[in-house]
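J.: Sequence and predicted structure, then a few things I'm wondering about:
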Amino acid sequence: MAQTAHPPRLTAEAEAFLAENHLCTFTTLRPDGSPHTAPVRFTWDAATGIARVMTTVHRQKSRNILAAPGARVSVCQMVGWRWLTLEGTATVSTDRARVAEGIRRYTKRYWAPPPQPPGLAVVEIRVDRVLGN
């Protein structure tokens, strides 16, 4: 995955919000173009501009991304009237080092490791757009 020259800059308030322990939504597009939205937990790496979602290669979200390399996706965290949506292109990886990095970051944010069923993968979202209030 190519690295963006300049990851999006978020305010300190937005960074703090993304560090809070909340459930989020993750939206991908099915091959027919219709949206698929699922509840997820994710991590945000401000230094690289990458959001990560742990999943398996068998889940619909992974299948949608694999069916359309370079697909655009969004992950949204909302609590009351506060919300942030991170948009960008996504890849699915089963590479051991990338999955391990996803697990490390997930465990740090959510205080416990993610489930690790067969086919564990990490979705890496190269964020290029941030929306929110």
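T.: Received it, and whenever you're ready, just let me know what you need. Remember, it's a predicted structure, so these values are computed and weren't measured experimentally.

J.: all contacts plus neighbour counts: C-alpha atoms, from now on.
T.: Noted.

J.: how about the nearest residue to Pro69 once chain neighbours are set aside, what does it touch?
T.: By the measure of Cα to Cα, 6 or more residues apart in numbering, the closest residue to Pro69 outside its immediate chain neighbours is Thr91, 7.0 Å from it. With Cα atoms under 8 Å, 6 or more residues apart in numbering as the criterion, the residues that contact Thr91 are Met1, Ile65, Leu66, Pro69, Gly70, Ala71, Val123, Glu124, Ile125.

J.: again, only using 7 Å
T.: Neighbouring residues of Thr91 by Cα atoms under 7 Å, 6 or more residues apart in numbering: Ile65, Gly70, Val123, Glu124, Ile125.

J.: Show the subsequent helix or strand relative to the helix or strand it falls within.
T.: Applying DSSP states H and E as the criterion places Thr91 in strand 82-93. Using DSSP H and E, the helix or strand that follows strand 82-93 towards the C-terminus is helix 96-110.

J.: A further structure is provided below for comparison with the first:
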Amino acid sequence: MRLPLSPVAESFLSENHVCTLTTIRPDGSPHVAPVRFTWDGDAELVRVMTATDRQKINNLLASPGSRVAVCQAAGPRWITLEGPATVSADPQRVLEGARRYAKRYWSGPPTPPGLVVIEIAVDHVMGLL
């Protein structure tokens, strides 16, 4: 698949399915965590809401701009979105991430202390839809 995504891929990314985020620990091993994310096709950007005390944040802060992958799967259908990630505590970016999360999942994200948004600039897509 290439960017921009097909209507089938865009539709699949709006569905509520199991998703994972893979980051790399400082020792080079992968860390895979279940997440909810949003896809902004216009900006080719994935957003993941999380808290600063999570392992995925520690991994990203240890290696700024590192590449990550978000994968959504449902039966035989799947899509993986990859690209460099940044962590932002900027209130407007966090608010935009929370707004998009609430729209996709019909409720706001959890609001733990230290809420941040991971933004992934998607530059590579794989999938079977």
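T.: Sure, I can see it. All values derive from a computational prediction rather than experimental measurement.

J.: circling back to that earlier point, trace the residue nearest to Pro69 of the first structure over to the second structure, please.
T.: Under the alignment by TM-score structural alignment, Thr91 of the first structure pairs with Thr86 in the second structure.

J.: Can you give me the distance of that match to Asn16 of the second structure?
T.: Taking Cα to Cα, to the nearest Å as the criterion, Thr86 of the second structure is separated from Asn16 of the second structure by 24 Å.

J.: What segments of the second structure are strands?
T.: For the second structure, the strands defined by DSSP state E cover 18-24, 30-34, 37-40, 45-51, 67-74, 77-88, 115-121, 124-128.

J.: Let's have those in CSV, adding distance to Pro4 of the second structure.
T.: What follows is those, written out as CSV (distance: least, Cα to Cα, whole Å):
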stretch, distance to Pro4 of the second structure
strand 18-24, 21
strand 30-34, 25
strand 37-40, 11
strand 45-51, 11
strand 67-74, 17
strand 77-88, 12
strand 115-121, 13
strand 124-128, 10
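
J.: so which of the ones you listed gets nearest Tyr101 of the second structure?
T.: Tyr101 of the second structure sits nearest to strand 37-40 of all the strands of the second structure, at 6.1 Å, using Cα to Cα.

J.: Apart from its neighbours in sequence, what residue is nearest Leu131 of the first structure?
T.: Leaving aside its chain neighbours, Leu131 of the first structure sits nearest to Thr85 (5.1 Å; criterion: Cα to Cα, 6+ apart).

J.: Okay, the residue in the first structure sticking out farthest from the centre and Trp111 of the first structure: tell me how far apart.
T.: Ranked by distance from the centre of the first structure (Cα atoms, centre = their mean), the top residue is Asp32, with 21.9 Å. In this structure, Asp32 of the first structure and Trp111 of the first structure are 37 Å apart, going by Cα to Cα.

J.: just Val79 of the first structure next, same as before
T.: Shown here: Val79 of the first structure relative to Trp111 of the first structure, a distance of 20 Å by Cα to Cα.

J.: Likewise for Leu18 of the first structure?
T.: From Leu18 of the first structure across to Trp111 of the first structure, the span is 15 Å (Cα to Cα).

J.: quick one, which of those two is more surrounded?
T.: Applying other Cα atoms under 10 Å to Leu18 of the first structure and Trp111 shows that Leu18 carries more neighbours, namely 21 against 10.

J.: Once you drop chain neighbours, what's closest to the aligned residue in the second structure for Pro113 of the first structure?
T.: For Pro113 of the first structure, the equivalent position in the second structure is taken to be Gly108, counting by TM-score structural alignment. Residue nearest to Gly108 of the second structure in three dimensions, not counting chain neighbours: Ala102, with 4.4 Å by Cα to Cα, 6+ apart.

J.: try Val116 of the second structure
T.: Computed as Cα to Cα, 6+ apart, the closest residue to Val116 of the second structure that is not its neighbour in sequence is Ala89, at 4.8 Å.
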